[in-house]
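1. give me a 3D structure for the following:
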Amino acid sequence: MLRFRLEPAKEQEQKLLHTFRLCRKMYNQALEERITSYRQHGVSIHYTDQQNRLPAWKREHPEYKDIHSQVLQNVLQRLDQAFVNFFEKRAGFPSFKDKFCFRSITYSQARPSYFREDGSVFLPKIGRVKMIAHQPFDAASVKIINVKFHDGRWYVNLTYVTEAVAPLREIQNAAGIDLGLLSLIATSDGEFFENPQWLQKSEKSLKRMQRQLSRKKKGSKNREKAKHELQGAHDHVANQRKDHLHKVSRSLMDRYDLICMEDLQVKGMMKNHRLVKSIANASWGKLATYLEYKAKNAGKQLIKVPPHHTSQLCSAGCGTLVKKDLLVRIHQCPTCGLDIDRDVNAAINILQRGLEIVRQAG
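-> This is a model prediction of the structure:
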C-alpha cells in the first residue's frame, strides 16, 4: 500500500466532507436496522441483505445519488466486518459513529484511467484531485483507493496487487529477533532496538485533554474543537509509532537476508490486563507486517518459528532449560556456564530454529 498527500480544492473538500456525513448516517441507520430486526423479530440481517436494498435506499434518500455505489457498499462492508470482529471476540459490539469516527471512504474497483501523469487522481462523484505522488507507482496495479482525512490533512491510500516477486537471494547474513517490551527488539548479534513507548510518554497530556473534553457542553463548538484536538494527539502518537517501526524494519532488512522471529499469538497475550497497553504500544503485529512485505519486495526471507522455551533454553547447545520469570534479565546456565542477556539468548534460539526450517525446506 502507498500513501500520498491529497490537495483537494475547496469545493472538492466540501464534497468529501458531505460524503463522510452521509456515509456515517448510513452506517448508523444500517446498524440500527440490524439491532431492531434482531430485538423485535429474532432475525439477523447480513451484508448481502442490506447491499441488495441499496437501490431502494437511494430512491428513498435522493441525496445518496451523489455518492458512488462502491463507497456505499464499503460502508456496509465495514459494518459487517465490525460484527465479524465482535462475534470472533476481537472487538466489542459495534457502536454508532460520530463525525470524528468516520473520516474515510473507499473505492474498491480502481481503474488505470483514474491516474494521470500530471499527478492527479480521479475520485468518482468528487472529481479530479491533485495528488502529491512522492514516488513512482504502477497505476494499472492499483485495485483499491481509500481517501482519508487525518490530523487535518487529506491522504489517499493506494492498495495495489503485483504479480512480480523478487527472486530469493542467497542467505549470507541471518539474524533472529526477540520481541520485547523493555527493548522493542533484541537480535542474535546482541543489538538492541529501543522501545520509545510513545503512548506512555503522551499519556499524561492525553488524560488531561480527555478531562477537558468531558467538561465541555455536549453539542457545543468548544466540545467539537476539544474532540478534534484529542483525536489529533492520538493520531500524532500513532504516526510516531509507525515511523519508528518503519525505520527498525528497514534497518533490519538492509542488513540481513534472513530474519527469524517468534510466531507470537498477540491476540491471546492482549488478554493480560497488566500488559495489554504495553503490548499494544509495541505493535509487534504491525512490525511483523512491515518486515514481511519488505522482505518480499527485496527477495529476502522472514520466517516465524514456534515460541516455546526460547527464553528458557540455553542457546549454547547444552539443552538445559533455565526457568526464570520476567524480572530475571540474565540467562545463566548452570550446566555450561553461559552468561548472557536473556533476550539475546532467546534471539539466538529463534535464529537456530529458523535456520533448521530453511534446511528442512531444502
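
2. from now on I want contacts and neighbour counts done on CA atoms only, so please keep to that.
-> OK.

3. may I ask which helix or strand encompasses the residue positioned nearest the centre of the chain?
-> By Cα atoms, centre = their mean, the chain has its centre lying nearest to K286, at 5.9 Å. Here K286, judged by DSSP states H and E, is contained in helix 284-298.

4. distance from whatever helix or strand comes next after that helix to the middle of the chain?
-> Going down the chain from helix 284-298, the next helix or strand is strand 301-305, by DSSP H and E. Chain-centre distance of strand 301-305: 20 Å, with Cα atoms, centre = their mean, to the nearest Å.

5. which helices and strands does strand 301-305 pack with?
-> With contacts taken as 3 or more Cα pairs under 8 Å, 6 or more residues apart in numbering; DSSP states H and E, strand 301-305 sits against strand 258-262, helix 284-298, helix 342-361.

6. what residues does the first one touch?
-> Read it as strand 258-262. Applying Cα atoms under 8 Å, 6 or more residues apart in numbering, the contact partners of strand 258-262 are 171, 173-179, 252, 300-307, 347, 350-351, 354.

7. narrow those residues to those that are buried.
-> 174-179, 252, 300-305, 307, 347, 350-351, 354 (16 or more other Cα atoms under 10 Å).

8. please give the structure of this sequence too, so both can be compared:
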Amino acid sequence: FIKLPKLGYLRYRAGRKIVGKIKAVTIRKSSTNKYYAVLSLDCENQAIKGTNKKVGLDVGVSDLVITSDGQKYQTIRFDKLIEYKKHQWEKKLARRRLLAFKDIQKQKKLRLLEHKSLDQYKNYQKAKIMVAKYSEKVANQRKDYLHKITTELVNSYDTIVIEDIKINKLLKKHNLARAIANQSWRELRLMLEYKCAWYGKQLIVIDPYKTSQICSQCGYDDGKHELDVRTWTCPHCHAHHDRDINASKNILNTGLGQTLVR
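-> Reported below is the predicted structural model:
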C-alpha cells in the first residue's frame, strides 16, 4: 500500500522493492486510463565497482548499438510486431469518429437543446483506448529494451563515448525517417547520462564528424561511403573494416583524445 494525502492508503503494484526514503510522489494518468505513482527517493551512493574498461558506441538502423569491442545489439521493430492489429483499430477509430461527427451535426440541425459530445460515444471511446493501448505497448517494449542495454553497458564499462547526433536533420530523409524515429537514440543517450551519474561512470559526447570514413588503424580518410557500403578496405594500410565497428573505434579514440587535451 501507499499513503497519499486526501486519498489515504491505496493498493499498488511495483516491479521491485522501494529502497530509500520517499521524498515526493507524482500520480500520473496514462492515455489508456491507467494510474502510475512516480516516486522520488533519497538514496545513498550507488556507485558500482570499476572495471577499468572503455568503450565507444556507434548507433545505427540495422543494429541499434555497436560497440568498439565488436558487440552488436540488434534492432527490434516492436512497432511492426503488432502493426496489423493496431492498423485495424485505427481504421475503426476513424470510421467511428466520422459517424459520431455526422450524428452530432444531425442533432445540431434538429436544434436539440442538449446534443451529445464526442466523449459520450462509447464505441468511439473504446476504439480510441485500444489504439492508445497498442501505442503504449510498443513504447513500453522499446523502453524496456533500452533499459536492459544501457544497464549492461554501464555495469561493464567505466568510460563510455557516444556521438552527439542531430536527429532532426536525419529525420528529413523520408525513406529512413520511420526507422530512425523507432530507434529512440535520444532516449538511449538520456538513459546513459543519468545512469552514469548514478553509478559513478564517465560519459563522453563527441562530434560525429567523419567517424565512419576514417580508418581506425592508420587514420586515412577514405571519403564518404554510401549507406549500402557495410564493409570496406583501407587503401593505405589494407585493413578490412566493418563500417559500424570501425566507426565505434574512431568514436572511442576521439573521446579519449578529448579527455587527454582537457
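
9. show me what contacts E170 of the first structure?
-> Residues near E170 of the first structure by Cα under 8 Å, 6+ apart: D257.

10. any buried residues in stretch 124-136 of the second structure, and which?
-> Buried, per 16+ other Cα under 10 Å, within stretch 124-136 of the second structure: Y124, A127, K128, I129, M130, V131, A132, K133, Y134, S135.

11. and for it, what span of the first structure is it aligned with?
-> Mapping stretch 124-136 of the second structure onto the first structure (TM-score structural alignment) gives residues 223-235.

12. go on, stretch 163-179 of the second structure?
-> Aligned by TM-score structural alignment, stretch 163-179 of the second structure falls on residues 262-278 of the first structure.

13. what comes up buried for the matching stretch?
-> Neighbour counts over stretch 262-278 of the first structure (16+ other Cα under 10 Å) mark E262, L264, S278 as buried.

14. over to stretch 324-333 of the first structure?
-> H331, Q332, C333.

15. over to stretch 240-252 of the second structure?
-> Buried residues in stretch 240-252 of the second structure, counting neighbours by 16+ other Cα under 10 Å, are found at H241, R243, D244, I245, N246, A247, S248, K249, N250, I251, L252.

16. if I look at the third one, how far off is L81 of the second structure?
-> Applying Cα to Cα, to the nearest Å, one obtains 26 Å for the distance of D244 of the second structure from L81 of the second structure.

17. check the last one too.
-> When distance is defined by Cα to Cα, L252 of the second structure is 34 Å away from L81 of the second structure.

18. looking at this, R5 of the first structure is in a strand?
-> Yes. Assessed with DSSP: H, G, I helix; E, B strand; the rest coil, R5 of the first structure lies in a strand.

19. what sits closest to it if chain neighbours are left out?
-> Spatial nearest neighbour of R5 of the first structure, chain neighbours left out: Y155 (4.5 Å); criterion: Cα to Cα, 6 or more residues apart in numbering.

20. please say which position in the second structure the one you found maps to.
-> In the second structure, the residue paired with Y155 of the first structure is Y36, using TM-score structural alignment.

21. how about the strands in the first structure?
-> Ranges of strands within the first structure are 2-7, 104-107, 115-116, 120-123, 127-132, 142-150, 153-160, 174-179, 183-187, 192-194, 258-262, 301-305, 330-332, 339-341, based on DSSP state E.

22. whereabouts in the second structure does stretch 17-32 of the first structure align?
-> So stretch 17-32 of the first structure is aligned with nothing, judged by TM-score structural alignment.

23. list the buried residues of that stretch.
-> Applying a neighbour-count criterion of 16+ other Cα under 10 Å, one finds T19, F20, R21, L22, C23, R24, K25, M26, Y27, N28, A30, L31 buried in stretch 17-32 of the first structure.

24. tell me who's in contact with D222 of the second structure.
-> The contact partners of D222 of the second structure, taken as Cα under 8 Å, 6+ apart, are Q213, I214, C215, C234, P235.

25. tell me the counterpart of it in the first structure.
-> Alignment note (TM-score structural alignment): D222 of the second structure maps to L321 of the first structure.

26. ok, now A247 of the second structure?
-> Aligned by TM-score structural alignment, A247 of the second structure pairs with A346 of the first structure.

27. same deal with C196 of the second structure?
-> Correspondence of C196 of the second structure to the first structure, assessed by TM-score structural alignment: A295.

28. contacting residues for that match?
-> Neighbour list for A295 of the first structure: M253, Q301, L302 [criterion: Cα under 8 Å, 6+ apart].

29. rerun at 6 Å
-> The contact partners of A295 of the first structure, by Cα atoms under 6 Å, 6 or more residues apart in numbering, come to Q301.

30. over to T231 of the second structure?
-> Contacts for T231 of the second structure (Cα under 6 Å, 6+ apart) come out as H241, D242, R243.

31. using a markdown table, lay out the buried residues of stretch 262-278 of the first structure together with distance to K218 of the first structure.
-> Shown next, in a markdown table, are those (distance: Cα to Cα, whole Å):
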| residue | distance to K218 of the first structure |
| --- | --- |
| E262 | 47 |
| L264 | 43 |
| S278 | 32 |
